[in-house]
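S.K.: I'd like to go over a predicted model; first the sequence, then the structure.
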Amino acid sequence: MQNFHMYAATASGIEALAGRELRDLGYETKVENGRVRFDGTIADAIRTNLWLRTADRIKIIVAEFDARTFDELFEKTKAYPWDQLLPMDARFPVEGRSQKSQLHSVPNVQAIVKKAIVNKLSDVYHRRTRLPETGQLYPLEVAINKDHVLLTLDTTGASLFKRGYRLDKGTAPLKENMAAALIDITTWHPKTMPFLDPTCGSGTLPIEAALIGRNIAPGFNRDFVCESWDWVDAQISKDLRAEADSLADYDAELEIYGSDIDGSMIDISRVNAQEAGVLHDIQFKQVAVADLKLELDDGVIISNPPYGERMSDRESVHKLYRQMGHVFRPMRTSSAYFLTADLEFEEYYGEKATKKRKLYNGALRTDYFQYWAKERSQKFTKGKDS
């Protein structure tokens, strides 16, 4: 089976988490801005698509070279044996990106790469007429940065944050892989510590916590574009999915809570959790943050509260932050984590964070305010010692 250079694409600030996931799966990695490189076969591409919780997609690096002219770009692209990847009837749209490069016109770059591949395939397949492009999808991308060209083939299709369970969502939903990243940054131990999201919206954080707690592969209930390619044996996916199912812990006892002031969002959360197969693992409740009466010793609280981006919303959002401080600051044995674009969060919460981490929620710069537990209960200490 052919070995490829590949990378896991990630959001900015998440690279190290994806790198750790890949190393836990047994791969050697190289972490770069926005991606983590690793090597593997097409089976490894499917495996990492199945298991990576924080990545956006898995890409095969087809070719890598420097180019400063369109002739250079054309000839070096055409030199690759594209027929090893693309059958005669392949559909291969070419997306493009360019920054800080002499070849800065993205439409022209895309057109040149497309033409080079068409010419190469036409020569190999002895086509005098236009390639049909009626077969399976092979999404290609040409990315140029400082005159360095990266030609890649996407194995994922729809981004990995699309787990397949979110049937409905609120007005500003948190992406599933970002939710998994927020959880990964914390000290949460699923089998020994309770988990709470007090502003759960459509339920993404509690659902991702349940999937982590049960070791359910996040990509188990969806397909990947590479699984339809004619040179990929369908048995590979069947075997990897059977292995993933055998590794899931369906007997684990989890203590996960999700609450929200909006009853309609709680209904949506339950529907999404049911679709994910973890509804029985999460206790959802309609309740305002100010009215929470929850004993949460040795727990982890994660919230992606409203940011108050519009001036008219800021007063109510700041009121919510004050309520959060009033409710959660006294919980000395639990850790609390808040993701918000409002960099004045600490002022309204009433306490300086133990640590802050810059993350990007889509294109929006946010900070992850972390308040670590000041102590642990005797129950937790005894449990860890036993």
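M.R.: That came through, no problem.

S.K.: alpha carbons only for contacts and neighbour counts from here, please
M.R.: OK.

S.K.: So what's the residue count around residue 113?
M.R.: Using other CA atoms under 10 Å, residue 113 has 25 neighbouring residues.

S.K.: if I read this right, it contacts residue 75, doesn't it?
M.R.: No. Using CA atoms under 8 Å, residue 113 is not in contact with residue 75, being 9.3 Å away.

S.K.: Helix, strand, or coil at residue 64?
M.R.: Put simply, residue 64 is strand when judged by DSSP: H, G, I helix; E, B strand; the rest coil.

S.K.: For residue 141, see how far away the closest residue in space to it that isn't next to it in sequence is.
M.R.: Spatial nearest neighbour of residue 64, excluding adjacent residues (CA to CA, 6 or more residues apart in numbering): residue 150 at 4.7 Å. Between residue 150 and residue 141 the distance is 8 Å, computed by CA to CA, to the nearest Å.

S.K.: quick one: which of these two has more around it?
M.R.: residue 141 (21 against 17).

S.K.: sec struct for that one, please.
M.R.: Following three-state DSSP, residue 141 is assigned to strand.

S.K.: What of residue 39?
M.R.: Assigned with three-state DSSP, residue 39 falls in the strand class.

S.K.: Tell me how many other residues surround it.
M.R.: 17.

S.K.: pretty sure it contacts residue 8?
M.R.: No. Residue 39 is beyond contact range of residue 8, at 10.6 Å (criterion: CA under 8 Å).

S.K.: can you tell me which residues contact the residue located most distally from the centre of the chain?
M.R.: Of all residues in the chain, residue 128 has its C-alpha farthest from the mean position, at 43.0 Å, by CA atoms, centre = their mean. By CA atoms under 8 Å, 6 or more residues apart in numbering, residue 128 lies in contact with residue 122.

S.K.: secondary structure element for it?
M.R.: Following DSSP states H and E, one finds residue 128 outside all helices and strands.

S.K.: any idea how far it lies from residue 118?
M.R.: Where residue 118 is concerned, residue 128 sits at a distance of 11 Å (CA to CA).

S.K.: show me where the stretch 101-250 of the chain has strands.
M.R.: 140-145, 148-154, 195-197 (DSSP state E, counting those that start in this stretch).

S.K.: got TSV for these, with distance to residue 162 too?
M.R.: TSV is the format used below for those (distance: least, CA to CA, whole Å):
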stretch	distance to residue 162
strand 140-145	20
strand 148-154	15
strand 195-197	21
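
S.K.: which of these sits most buried?
M.R.: Neighbour counts (mean count of other CA atoms under 10 Å) averaged over each of the strands of the stretch 101-250 of the chain peak at strand 195-197, with a mean of 26.

S.K.: quick one, what contacts the residue nearest to residue 95 when sequence neighbours are not counted?
M.R.: Leaving aside its sequence neighbours, residue 95 sits nearest to residue 141 (CA to CA, 6+ apart; 4.6 Å). Contacts for residue 141 (CA under 8 Å, 6+ apart) come out as 94, 95, 96, 97, 150, 151, 152, 153, 154.

S.K.: Comparison target, given below:
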Amino acid sequence: MGTYQIIATSAMGLEALVAKEVRALGYECQVENGKVIYTGDEYAIAKSNLWLRTADRIKIIIGEFKALTFDELFEKTKALPWEQFLPVDAEFPVSGKSVKSKLFSVSDCQAIVKKAIVERMKLQYKKTGWLEENGSLYRVEVALLKDIATITIDASGQGLHKRGFRASQGAAPLKETLAAALVMLTNWHPDRPFIDPFCGSGTIPIEAAMIGQNIAPGFNRDFVSENWKWMPQKVWQEARNEAEDLAKYDQPLDIIGSDIDHRMVKIASENSFEAGLADVIQFKQMRVQDISVKKEYGVIIGNPPYGERLGEKQEVEQMYREMGQAFSKLDTWSIYILTSNENFEELYGKPATKKRKLFNGFIKTDYYQYWGKRPPRQD
């Protein structure tokens, strides 16, 4: 087995959660802005893709070095052992980005890295003329930050938020990785009731159910690195078998998703059916103001409309007031609401126990947390 430097990329504000997940898989890691870096073998690559709920994608670091001139970028890229990663027929498009670096022209950096890899491969594979590039896909990225070039290959393919089962979505879908983070930032346990009163296409309840039954989020999809010559099929097979063994499909769950829009309720039901979770999540059409529950010590997670569109603001703010009144009776429940509305606490009628800054795409939001009473201890 080889040893690789692996990056799990992360949305801003979720790095600590991604790091916690990486450590739970058994790997020591260091946390930087937008990424978590660790060392592991081929199993680590497969397991990271299958299991990380809050990471965006998995990349392998091929090299990292200082580059102040294009010449330096070319020579140092060419010196990397590309033949250990790319077969002779590899398809390897090069993307790039540059921040606070002397080499700021991204298109030039991409072209130079591409040329350097081609030169190295022709030398190693004793090829003259063109490289065919009709084999498996290896997406190369050159990222320059303060004159340090990091060259990686993407091992995920589609972003990890693509869980492989979404039938359809609404107008402003929440990314699955953020939905999983919202659940993981609460005190919810699978034996407690769970409600999402703004379920939209069902993303939060589905992520909660997968967490509750310990289902690997990547279990239903393919990854680009499954087609790589140096990633043995048995590694993937064993990682998938392990995921199957660790799933607790018989864990009973009490999860409800509701939405005011009956079309979204239908879409959410279809999505949960595609995810194989139709029998563990209940979806119903309902206004948030009408929620009343007999159960205790549950958790509510909501990503309501933010009122950012013209003409919606007053309507949304009124709904926040009514929600505050409806939820004020649920004193044993913990309530978590994600919104960009800065007057949320005032409208809701109660200051949050805790707030956490998160980005929903490019929208700066706060995750307002209201902790309910603790359940009595079971002796």
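M.R.: Thanks, I have it. All of these numbers come straight from a predicted model, not from anything done at the bench.

S.K.: Rebuild the contacts of residue 141 of structure 1 as a markdown table, extending it with distance to residue 295 of structure 1.
M.R.: Shown next, in a markdown table, are those (distance: CA to CA, whole Å):
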| residue | distance to residue 295 of structure 1 |
| --- | --- |
| 94 | 54 |
| 95 | 51 |
| 96 | 52 |
| 97 | 50 |
| 150 | 52 |
| 151 | 53 |
| 152 | 50 |
| 153 | 50 |
| 154 | 46 |
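
S.K.: now, among those residues, which is nearest to residue 50 of structure 1?
M.R.: Nearest to residue 50 of structure 1 among those is residue 154, at 14.5 Å by CA to CA.

S.K.: any idea which helix or strand carries residue 365 of structure 2?
M.R.: strand 363-370.

S.K.: Give me the distance between residue 187 of structure 1 and residue 124 of structure 1.
M.R.: Where residue 124 of structure 1 is concerned, residue 187 of structure 1 sits at a distance of 55 Å (CA to CA).

S.K.: Equivalent analysis for residue 164 of structure 1, please.
M.R.: 39 Å.

S.K.: do the same with residue 114 of structure 1
M.R.: For residue 114 of structure 1, the distance to residue 124 of structure 1 - CA to CA - is 15 Å.

S.K.: quick one: which of these two has more around it?
M.R.: More neighbours surround residue 114 than the other of residue 114 of structure 1 and residue 124, with 20 against 13 (other CA under 10 Å).

S.K.: remind me, longest helix of structure 2?
M.R.: helix 106-124 (DSSP state H).

S.K.: Give the buried residues for that helix.
M.R.: 106, 109, 110, 112, 113, 114, 116, 117, 118, 120, 121, 122 (16 or more other CA atoms under 10 Å).

S.K.: Also stretch 293-300 of structure 2?
M.R.: 296, 297, 298, 299, 300.

S.K.: Kindly report the same for stretch 95-105 of structure 1.
M.R.: Within stretch 95-105 of structure 1, the residues scored as buried using 16+ other CA under 10 Å are 95, 96, 97, 98, 103, 104.

S.K.: Out of these, flag the one nearest to residue 232 of structure 1.
M.R.: residue 95 (23.1 Å).

S.K.: contacting residues around the closest one?
M.R.: 110, 139, 140, 141, 142.

S.K.: now do residue 350 of structure 2
M.R.: residue 324.

S.K.: Can you tell me the SS state at whichever residue in structure 1 pairs up with it?
M.R.: Residue mapping for residue 350 of structure 2 onto structure 1 gives residue 351, with TM-score structural alignment as the criterion. Under the three-state scheme (three-state DSSP), residue 351 of structure 1 adopts coil.

S.K.: quick revisit: which ones are touching the residue nearest to residue 64 of structure 1?
M.R.: Per CA under 8 Å, 6+ apart, neighbours of residue 150 of structure 1: 61, 62, 63, 64, 65, 141, 142, 143, 144.

S.K.: got the contact list for residue 352 of structure 1?
M.R.: residue 346.

S.K.: what sits against the aligned partner of residue 142 of structure 1 in structure 2?
M.R.: Aligned by TM-score structural alignment, residue 142 of structure 1 pairs with residue 142 of structure 2. Going by CA under 8 Å, 6+ apart, residue 142 of structure 2 touches 94, 95, 96, 97, 109, 110, 113, 149, 150, 151, 152.

S.K.: excluding its backbone neighbours, what's nearest the third one?
M.R.: In other words, residue 96 of structure 2. In space, residue 96 of structure 2 is closest to residue 142, 4.7 Å off (CA to CA, 6+ apart).

S.K.: Quick check: the gap between that neighbour and residue 36 of structure 2.
M.R.: From residue 142 of structure 2 to residue 36 of structure 2 the distance is 17 Å (CA to CA).

S.K.: Also residue 316 of structure 2?
M.R.: Taken as CA to CA, the span from residue 316 of structure 2 to residue 36 of structure 2 is 37 Å.

S.K.: More neighbours: those two, which one.
M.R.: residue 36 (24 against 17).

S.K.: Which strand or helix spans the more buried one?
M.R.: Judged by DSSP H and E, residue 36 of structure 2 forms part of strand 35-40.

S.K.: Looking at structure 1, name the residue matched to residue 282 of structure 2.
M.R.: Aligned partner of residue 282 of structure 2 by TM-score structural alignment: residue 283.

S.K.: residues in contact with that match?
M.R.: By CA under 8 Å, 6+ apart, the neighbours of residue 283 of structure 1 are 256, 257, 258.

S.K.: so it, which of the three states?
M.R.: Assignment for residue 283 of structure 1 (three-state DSSP): strand.

S.K.: any chance of the buried residues of stretch 293-300 of structure 2 in TSV, plus secondary structure?
M.R.: Formatted as TSV, those follow (three-state DSSP):
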residue	secondary structure
296	coil
297	coil
298	coil
299	strand
300	strand
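
S.K.: picking that back up, any figure for the gap between the residue nearest to residue 64 of structure 1 and residue 67 of structure 1?
M.R.: Distance from residue 150 of structure 1 to residue 67 of structure 1, by CA to CA: 10 Å.

S.K.: coming back round to it: what's the most distant pair in the contacts of residue 95 of structure 1?
M.R.: Within those (distances taken as CA to CA), the two that end up farthest apart are 110 and 139, at 12.4 Å.

S.K.: what is in contact with those two at once?
M.R.: By CA under 8 Å, 6+ apart, the residues touching both residue 110 of structure 1 and residue 139 are 94, 95.

S.K.: ok, now which ones touch residue 39 of structure 2?
M.R.: So residue 39 of structure 2 contacts 3, 4, 5, 6, 27, 28, 29 (CA under 8 Å, 6+ apart).

S.K.: Might one say that residue 147 of structure 2 is in contact with residue 70?
M.R.: No. Counting by CA under 8 Å, residue 147 of structure 2 does not reach residue 70; the two are 11.3 Å apart.
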